[in-house]
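K.L.:
Only the shape, not the letters, is given here:
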């Protein structure tokens, strides 16, 4: 592919604006408003977010799914022994990035991460489809596997093992994390690349709003 084609790709963002007088003083409530807009706007996978962690002083990123949010933070679930789980064990700070292209919006969240309670992990695990519960037992996430057939044989093994078990126990290596935000930035695309950026920073238990240059 000719790089000139790539460099010529551009779009003017003109759908909306983000002004201080129109936002909530609480970023969680502002996120709630935008998240509902994303759902109502038929954004595909509105809860998909890039989770960025630190590995040996270098960034590492992947897409995961948000499974809840409130004043305590933003929750997601994964294998604790995966690459991201190991990285969070070594450095419990992370960043989340949402991009809702249909709304020309982005949200960036940074903060400290901790594990959710065993009870919360159990409750979410048992709310998942049975196939997903089995999958959590099958996958040794991020470890090398010799072929697809290994996964399929393991799946058959656990399907038979838990055939008459209810509820299926949650694997000890699987559960939730919650990121408690220290900063949340809301980005609204605007014409001429003069985008609106409002940064909420937590200072002495109070959220301060600052406008950033685009």
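P.N.:
That came in fine, so what should we check first? Being a predicted model, the structure only gives us computed values, none of them experimental.

K.L.:
C-alpha only now, for contacts and for neighbours.
P.N.:
Noted.

K.L.:
distance between the host helix or strand of residue 119 and the chain's centre?
P.N.:
Assignment of secondary structure by DSSP states H and E places residue 119 within helix 118-127. Offset of helix 118-127 from its chain centre (Cα atoms, centre = their mean, to the nearest Å): 18 Å.

K.L.:
do stretch 8-25 as well
P.N.:
Relative to the mean C-alpha coordinate of its chain, stretch 8-25 is positioned 22 Å out (Cα atoms, centre = their mean).

K.L.:
first to last residue in that stretch, what's the distance?
P.N.:
According to Cα to Cα, to the nearest Å, stretch 8-25 extends 38 Å from its N-terminal end residue to its C-terminal end residue.

K.L.:
Tell me what angle the longest strand belonging to the chain forms with helix 118-127.
P.N.:
With DSSP state E setting the assignment, residue counts place strand 174-188 as the longest strand in the chain. Using axes from the mean of the first three to the mean of the last three Cα atoms, to 10 degrees, the inter-axis angle of strand 174-188 relative to helix 118-127 is 90 degrees.

K.L.:
this is the other structure I want to compare:
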């Protein structure tokens, strides 16, 4: 399949150093707010999480951002999943938001850690009941023979906990990504995209560099 003619120009906006926030968390907050307001994005919270296992094999998957502040970016998952196994041996991860209808991308790199169980419990209780049961039913990333097997477990748990609170799985909870690098990308005309990287120096101060496209 030849795709060399599949292209478009990027003319929506330009990103200038003069309008960037000095703090990358503030810059992300600004772009994220705009992404949420844009009707063209079905789920601006979705990002690609990249991890690397002990054999240095990279893995990627899409997860959903559930909270962020200056302490980091939080998502929830099964700790025994492939991503959890990768994180256990290598806490260096990368996030990537692709807001392509806005001609914007954000890349964030840093270290990852589990949040405390009480915070995970508090979030778990806000989830729809079917999502709670789904988390309990799934042994994420493990091999299973058929979908019907998984649905049988789900329905069994539905009956077991009828009229009761669904317990949070012991191996389920949140992670916090603590960034040390941000990159903001705005598509540009003639493929002259605007890219700015935020690095943190040894004193903990962020500095900004323009990158060539």
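P.N.:
Great, that's in hand. Source: prediction; values computed, not measured.

K.L.:
before we move on, back to that, what's the mean distance for the longest strand of the first structure versus the second structure?
P.N.:
Superposed on the second structure, strand 174-188 of the first structure shows a mean distance to its aligned partners of 0.3 Å (mean Cα distance after the TM-score superposition for the first structure).

K.L.:
Could you count how many residues lie near residue 143 of the second structure?
P.N.:
Applying other Cα atoms under 10 Å, we find 7 other residues in the vicinity of residue 143 of the second structure.

K.L.:
about what we covered before: so which other helices or strands are in contact with the helix holding residue 119 of the first structure?
P.N.:
If contacts are counted by 3 or more Cα pairs under 8 Å, 6 or more residues apart in numbering; DSSP states H and E, helix 118-127 of the first structure sits against strand 174-188.

K.L.:
tell me what the strand it packs on is packed against?
P.N.:
Packed on strand 174-188 of the first structure, when contacts are counted by 3+ Cα pairs under 8 Å, 6+ apart, are strand 73-79, strand 105-115, helix 118-127, strand 196-203.

K.L.:
What residues of stretch 23-30 of the first structure count as buried?
P.N.:
Neighbour counts using 16 or more other Cα atoms under 10 Å place 27, 28 of stretch 23-30 of the first structure among the buried residues.

K.L.:
Show where that stretch falls in the second structure, residue numbers please.
P.N.:
Residues 20-27 of the second structure are where stretch 23-30 of the first structure aligns, with TM-score structural alignment as the criterion.

K.L.:
Same question for stretch 183-198 of the first structure.
P.N.:
The counterpart of stretch 183-198 of the first structure in the second structure, counting by TM-score structural alignment, spans residues 181-196.

K.L.:
what helix or strand does the counterpart of residue 43 of the second structure in the first structure sit in?
P.N.:
In the first structure, residue 43 of the second structure lines up with residue 45, judged by TM-score structural alignment. With the criterion set as DSSP H and E, no secondary-structure element contains residue 45 of the first structure; it sits in neither a helix nor a strand.
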